[in-house]
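J.: A predicted structure for the sequence below; I have some questions about it.
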Amino acid sequence: MTANLGPLDWITAAETSAVLDALEAAGGADCARFVGGCVRNALIGRPISDVDIATTLTPVEVTKAIEAAGLRAVPTGIEHGTVTAIANHQPFEITTLRRDVETDGRRAVVAFTADWMEDAQRRDFTLNALYARRDGSIFDPTGHGVADALAGRIVFVGDAETRLREDYLRSLRFFRFMAWYGREAPDAAAVAAITRLKDPVASLAAERISAELLKLLAADDPRGAVALMASTGVMAVVLPEVVSRTRFEALVEVERGPLPGAEPVLRLAALLPDEPALGRRCAERLRLSNAERDRIEAALDPSHPLSPAMTSHQVRQALYALGAQAFIDRAKLLWAQSGGEGWDRLIEQAAGWNPPALPVNGADAMAAGLPKGPLVGAALKQVETWWIAQDFPADRDETLSVLHEVARELTSR
């Protein structure tokens, strides 16, 4: 199937032209072609986020060509042939055509080549093994990439088991691409190979696993892909903590309906039971960021019960105790878990209320006659309890009066 992308804006942009002109000045016409995601997404009408380029030039030649054109060259993956060109603050990842010399399922040793067909054979899926010239014409070396992309078929290039043994992360990439682009039943050969080779996925670096998981969970509706991951046994390898997908599936439904917007970290939390310590261990095992770890741990904490029947004052009390993010996350999980109405009201109120600061401080406590030390903290804690119970009054004079009363009680003991 022949196809042409046409003169798209990102192809004809001045920054893109500057990079291609630089490469062609060194390697001649057609020494560089767009590759992978930008070609695939342009073909099927999806947004373009990154523009990647494949070239017959070596990394040294790429660097010289880019710098000779007055652009910046960054050696972002030089051992694998990748140089990033920066044109007017826009990055372009440029990779020399490659063939695998040695693979162990986790990393590869590559050799550079000038053969476009050879480069295509080491790519994962046919819809990613697509190249486009600057005139928009597509080169489809597998003969199936264009058709598979248009149909939403996720098919490995060549033999599925061979591709997986080259890099076991491709199992997770299969599920991710099914979630984002799959519209047909999963390829039977791919599913069989992934099932056979599920155990070696555990040997991958945690950062690689978590990156793919979060990308998968960021899809609009990843439920089918996650179910497939479970049925192949890969879920038990990468997320052994998962005992049920029911809450996760209900959360996706909520995020696709009443509260549109996918939140992959919360979706990951929804797959786990309400055990904060387990959530923390899972996040640490996956090497998530501290912020992501803390968010999952807080979302799984059942010690602050929430209910659609809460009054506005009770909502504010819980918000003050939990913080807006933890409150909203917990409310969404409970909504997904229990169903019912009224949860959207809680979440809307949480998003629209900024917890105020206690209008007195340690200096006020010492001015009220308390010595520097633990009594100051004790007094402020008592005042804060009163202040919360009174629904966060902003009147500083009234709060100071309560502080003075508390100070007198503490110093008289």
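T.: Alright, I've got the coordinates. None of the values given here were measured: they were computed from a predicted structure. Numbers count the residues shown, from 1 in each chain.
J.: hey, let's count contacts and neighbours off CA atoms from now on
T.: Will do.
J.: neighbouring contacts of the one helix or strand I209 maps to?
T.: Secondary structure from DSSP states H and E places I209 in helix 206-217. Applying Cα atoms under 8 Å, 6 or more residues apart in numbering, the external contacts of helix 206-217 come out as 169, 172-173, 175-177, 179-180, 222, 238, 262-265, 267-268, 285-288.
J.: ok, stretch 233-250 next?
T.: Contacts for stretch 233-250 (Cα under 8 Å, 6+ apart): 194-195, 198-199, 201-202, 209, 223, 226, 229-230, 267-268, 270-273, 278, 282, 333, 336-337.
J.: swap in stretch 359-376?
T.: So stretch 359-376 is contacted by 377, 379-380, 394-396, 399-400, 403-404, 407-408, 410-411 (Cα under 8 Å, 6+ apart).
J.: now do the buried residues in stretch 342-358.
T.: For stretch 342-358, burial by neighbour count (16 or more other Cα atoms under 10 Å) applies to 343-344, 346-347, 349-350, 358.
J.: got another one to weigh against that:
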Amino acid sequence: MKLPGAEWQKRKGLERLLAALDAAAGETRFVGGSVRDGLLGLPVSDIDLATRLGPEAVMERLQGAHIKAVPTGIAHGTVTAVLADGPVEITTLRRDVSTDGRRATIAYTDDWREDAARRDFTINALSADPLTGEVHDYFGGAEDLEARRVRFIGDPLTRIAEDHLRILRFFRFHARFGRGAPDAAALEACTARANDLMALSRERIADELLKILALPDPMETVTLMTRHGIFAPVLPEIADAAPLARLLERERASGSRPDGLRRLAALLPADATLATSVAARLRLSRKATKRLATLAERAANDISEPKMLAYRIGTEEACDRLLLSEAGPAAIASAVRALRDWSLPVFPLSGGDLIAMGIKPGPAVARTLQAIERAWMAQGFPTGGDAVRSLARDIVGQALRESQ
């Protein structure tokens, strides 16, 4: 079997990099996702290389070839070559000396099979000669790829014990590459060891979970995970996948792009306090935490005044809130498309304008300004100067009378 030729193999500087790493002598190969996706005819974004050369030798050779080298993970054998069309990660062949479910102690090796054996799934253990395209397959990965089957290398329980994150990775790869029922041994092992997820950092869990949810259609996989209790140890709040199905229908109807955080919000109860707690548990960023809480504040009347909602919380969050509502797909699609074509208006008055109209500096200025803004919103955000001035005169006049 050979890796088909593709544009990603012609990236500027890649030929010089491969020459520096003695690819012609069999010292360096393409590995991982680039081989897997290349065989499937999918776009390849990240290029990873494995080499028999030690990391220090890799650094020296890149510097000698005038290629920028960054020791991104040199303690674990990884050096990044910075090329014009993007970085390329180069990792020295390794074998695991010991593992504890979260990290591994490694040693270098010159055995390609030994390096492949430490990878998680057979479809990720393929490597290819960069010059001839010959694919090296030690564990039946090519056959699994053709069958669209995600299968652990060796005993699934052993592989999960080495790195507990492989539980979530199994479901992500099944959602992306699998077809039909999941591998029975893998599913049984993931179900049995779901509690192992509690030993992982919440950042790693969040990253993997959001990747699953951001896939084009994760519905079957999320249903499978819910049914087998995979979420229960770290996210017991996710008990039903049905809200995700409703959201996916509305995303398709409105032409909305997949979004992991929006889909997570769909799986959680509409409770801002709870959403904030989940975000803290997953160590989400402040921005993501605020957005998740805002989406949890969704209300039945969001669909009735979408522009006012967008003005208050922002267009992106408003579109998300509409997609999460229980209104019909057609109504939501219409409202979301309208918001995408609408530019948020700018309120044309300031406190100084009100002071010039006779309002005394102090709390009354902010109070009156807010009243005018509410009236302006209720009238559909008129942009004409006369309409805004008329609103302002009426409300300022009332405020002045009340202050006498």
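T.: Structure received. Everything numeric here is computed off the predicted structure, so don't read it as measured data.
J.: which among the contacts of helix 206-217 of structure 1 end up buried?
T.: 169, 172-173, 175-177, 179-180, 222, 238, 262-265, 267-268, 286-288.
J.: T294 of structure 2 versus the alignment partner in structure 2 of A291 of structure 1, what's the distance?
T.: Mapped onto structure 2 by TM-score structural alignment, A291 of structure 1 lines up with K287. Plainly put, K287 of structure 2 is 11 Å away from T294 of structure 2 if you go by Cα to Cα, to the nearest Å.
J.: returning to what we had before: the helix or strand hosting the match of A291 of structure 1 vs structure 1, average distance?
T.: Applying DSSP H and E as the criterion places K287 of structure 2 in helix 286-296. Compared with structure 1 after fitting, helix 286-296 of structure 2 deviates on average by 1.8 Å (mean Cα distance after the TM-score superposition for structure 1).
J.: for that helix, packing partners?
T.: When contacts are defined as 3 or more Cα pairs under 8 Å, 6 or more residues apart in numbering; DSSP states H and E, helix 286-296 of structure 2 packs onto helix 260-267, helix 272-281, helix 315-323.
J.: which among those is found nearest to G38 of structure 2?
T.: Ranking these by their distance to G38 of structure 2 (criterion: Cα to Cα) puts helix 260-267 first, at 25.6 Å.
J.: and the closest one, how far out from the chain's middle?
T.: Distance, stretch centre to chain centre, for helix 260-267 of structure 2: 11 Å (Cα atoms, centre = their mean, to the nearest Å).
J.: so it aligns onto which residues of structure 1?
T.: So helix 260-267 of structure 2 is aligned with residues 264-271, judged by TM-score structural alignment.
J.: circling back: so between K287 and T294 of structure 2, which is more surrounded?
T.: T294 (21 against 8; other Cα atoms under 10 Å).
J.: what residues are up against the more buried one?
T.: Going by Cα under 8 Å, 6+ apart, the list of residues near T294 of structure 2 reads 272, 317.
J.: for A310 of structure 2, see how far away it is.
T.: For T294 of structure 2 relative to A310 of structure 2 (Cα to Cα), the value is 12 Å.
J.: returning to what we had before: now the contacts of stretch 233-250 of structure 1: which count as buried?
T.: By 16+ other Cα under 10 Å, the contacts of stretch 233-250 of structure 1 give 194-195, 198, 201-202, 209, 223, 226, 229-230, 267-268, 270-273, 278, 282, 333, 336-337 as buried.
J.: max-length helix in structure 2?
T.: helix 385-403 (DSSP state H).
J.: ok, A375 of structure 2 - contacts?
T.: Per Cα under 8 Å, 6+ apart, neighbours of A375 of structure 2: L391.
J.: what's the match for it in structure 1?
T.: Match for A375 of structure 2 (TM-score structural alignment): W386.
J.: wait, a strand at its match?
T.: No - counting by DSSP: H, G, I helix; E, B strand; the rest coil, one finds W386 of structure 1 to be helix, located in no strand.
J.: measure the aligned residue in structure 1 for A241 of structure 2 to G224 of structure 1 for me?
T.: Aligned by TM-score structural alignment, A241 of structure 2 pairs with R245 of structure 1. Distance of R245 of structure 1 to G224 of structure 1, computed by Cα to Cα: 11 Å.
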